[in-house]
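Asks: sequence first, predicted model second:
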Amino acid sequence: MLKLMPMDPNHFQQYINFAVNEYAAEKVAAGTWTPEAAQKNAQLTYDRLLPNGLETPDNFFYSIFNDSEVVGYIWFATDSENSSMAFIFDFEIYKAYQNRGFGSKTLDLVSRETKNMGYTSLGLHVFGSNSRAIHVYQKSGFNITDIKMQKKL
C-alpha cells in the first residue's frame, strides 16, 4: 500500500545532495543557466528556499513508501504568492518504481493531505520537455495555468 511518511533527516540530507545537482542540470538543459553558473545558482536557490533545511516553516517533505520500500519523495510548501495554495517544489518516483501508477497515486495522496491541511489548491512547475510528467499531472487533474516559452538563436 502506498503512503506518505514525513522525511527523516538522513533521507533529507541525501535528497538535498542529489536535488541541488539535478536542479542545476535541468536548468542548463532548459537553457536557463550556463553550465559555469548552474551549480552556484542551484545552491543559492535551495539556500534561499530552505534557510532552515528540513525545519523551514511551511515546507513539507515526505518519503513515499510502497509497503516498507521507499519509492520516491515529494516536497511541497505554502505558495509564496498565495497562502491558500500549496506548491509542489519537487517530486520523484525513483526510476526502478516508475510505470506502476505510483506517481498518480502519490498525487492523489498529496491532494488529500494538502486539502486536510486547509489548502484550497495545489500547484507545480514542470519543464516543457518532460512529456511523461505532463501526462501524469494532466491525468491527475492539473491544468496548465502559464506557459513560458523560449527560442534558441
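Replies: Happy to help now that I have it.
Asks: going by C-alpha atoms from here, please, whenever you check contacts or count neighbours.
Replies: OK.
Asks: name the nearest residue to residue 139, ignoring sequence neighbours.
Replies: The shortest distance from residue 139 to any non-neighbouring residue, by CA to CA, 6 or more residues apart in numbering, is to residue 104 (7.8 Å).
Asks: how about the secondary structure of that neighbour?
Replies: helix (DSSP: H, G, I helix; E, B strand; the rest coil).
Asks: what's around it, how many residues?
Replies: 18 (other CA atoms under 10 Å).
Asks: looks like it contacts residue 136 (just checking).
Replies: Yes: using CA atoms under 8 Å, residue 104 is in contact with residue 136, at 6.3 Å.
Asks: returning to what we had before: who's in contact with the residue nearest to residue 139?
Replies: Counting by CA atoms under 8 Å, 6 or more residues apart in numbering, residue 104 touches 136-137, 139-140.
Asks: cool, and residue 6?
Replies: 60-63.
Asks: same thing with residue 50?
Replies: Residue 50 makes contacts with residue 56, as judged by CA under 8 Å, 6+ apart.
Asks: against that first model, consider the following:
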Amino acid sequence: MKEDLVLLLSLIDENFQGGLVDSSIREYCDKILKNATFLSIYKQGHIKAFIAYYDNDKKSLIGYLSMLAVHPEHQNKGYGKELLNMAINNLKNKGFKNFDLEVLIENEIAIKLYQSFGFEFVNQTSNKIHMQLIL
C-alpha cells in the first residue's frame, strides 16, 4: 500500500514542481497511513484515488482534509467526488461541525471540486488557499 501511495503522489507532485507536500513523500505517506482516516479506490490491483483526512479533534469537531489524490489517467471518472462524499458523510455521522482544507492556489481543478461541494474561501497564504465546509 505505502509504495502505491508513494508512486501516485510522486507522479502528481511532478505537476506541482515538488510543492505537493511539505515533507518528503515517503514521510508524508507514513504519517497519513498511521494517523489519518484513509479511504482508497483500487481497480485491477492499482490505486486509482485516495482521500486522507483527520477526524480525531473531538473538542473542536473540525475535520481536516490532508489529501485527495486521483491518478492523472483516471481523473474525471467521479473517484474524487465519491471519496469526498464518503469523508463528508463520515464526519457528519461522527457529529463534526466543519471540514477544513488547504489547497495549492494553482490547483484550479481541486478548488472547483471543493467549491461544488460547498467549501468556502477562508483565507490565503502566498501559495495556498484555506477553505471550509460547514457540515
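Replies: Received it, and whenever you're ready, just let me know what you need. The structure displayed is predicted, hence computed values, not measured ones.
Asks: TM-score for this pair?
Replies: After superposition, the two chains reach a TM-score of 0.68 (TM-score structural alignment, normalised by the length of the second structure), with 125 aligned residues with a CA RMSD of 3.7 Å.
Asks: so which of the contacts of residue 6 of the first structure are in strands?
Replies: Secondary structure from DSSP state E places 60-63 of these in strands.
Asks: could the residues you listed go into a markdown table alongside neighbour count?
Replies: Formatted as a markdown table, these follow (neighbours: other CA atoms under 10 Å):
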| residue | neighbour count |
| --- | --- |
| 60 | 18 |
| 61 | 23 |
| 62 | 20 |
| 63 | 23 |
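Asks: for the first structure, longest helix please?
Replies: helix 9-29 (DSSP state H).
Asks: just checking, what packs against whichever helix or strand comes after that one?
Replies: Counting by DSSP states H and E, the next helix or strand C-terminal to helix 9-29 of the first structure is helix 35-49. Secondary-structure packing of helix 35-49 of the first structure (3 or more CA pairs under 8 Å, 6 or more residues apart in numbering; DSSP states H and E): helix 9-29.
Asks: which elements pack onto the helix it packs on?
Replies: helix 35-49.
Asks: which parts of the helix it packs on are buried?
Replies: Buried residues in helix 35-49 of the first structure, counted by 16 or more other CA atoms under 10 Å: 38-39, 41-43.
Asks: repeat that for stretch 66-77 of the first structure.
Replies: Neighbour count says stretch 66-77 of the first structure has 70-77 buried, by 16+ other CA under 10 Å.
Asks: what of stretch 119-132 of the second structure?
Replies: 119-121, 129-132.
Asks: check contacts around residue 128 of the second structure.
Replies: By CA under 8 Å, 6+ apart, the residues touching residue 128 of the second structure are 102-105.
Asks: what is the neighbour count of the residue lying closest to it once chain neighbours are set aside?
Replies: Spatial nearest neighbour of residue 128 of the second structure, excluding adjacent residues (CA to CA, 6+ apart): residue 104 at 4.4 Å. Counted with other CA under 10 Å, the neighbours of residue 104 of the second structure add up to 19.
Asks: and residue 104 of the second structure? What does it align with in the first structure?
Replies: In the first structure, residue 104 of the second structure lines up with residue 127, judged by TM-score structural alignment.
Asks: do residue 125 of the second structure as well
Replies: Counting by TM-score structural alignment, the partner of residue 125 of the second structure is residue 148.
Asks: that match belongs to a strand?
Replies: No: remark: residue 148 of the first structure does not belong to a strand; assigned using three-state DSSP, it is coil.
Asks: related to what we said a few turns ago, just confirm the residue nearest to residue 128 of the second structure contacts residue 125, I think it does.
Replies: No: using CA under 8 Å, residue 104 of the second structure is not in contact with residue 125; the gap is 9.5 Å.
Asks: about what we covered before: contacts only, for the residue nearest to residue 128 of the second structure.
Replies: Counted by CA under 8 Å, 6+ apart, residue 104 of the second structure has contacts 20, 127-129.
Asks: what do you get if the cut-off is 7 Å, keeping everything else the same?
Replies: By CA atoms under 7 Å, 6 or more residues apart in numbering, the contact list for residue 104 of the second structure reads 127-129.
Asks: if I look at residue 7 of the second structure, how far off is residue 48 of the second structure?
Replies: 11 Å (CA to CA, to the nearest Å).
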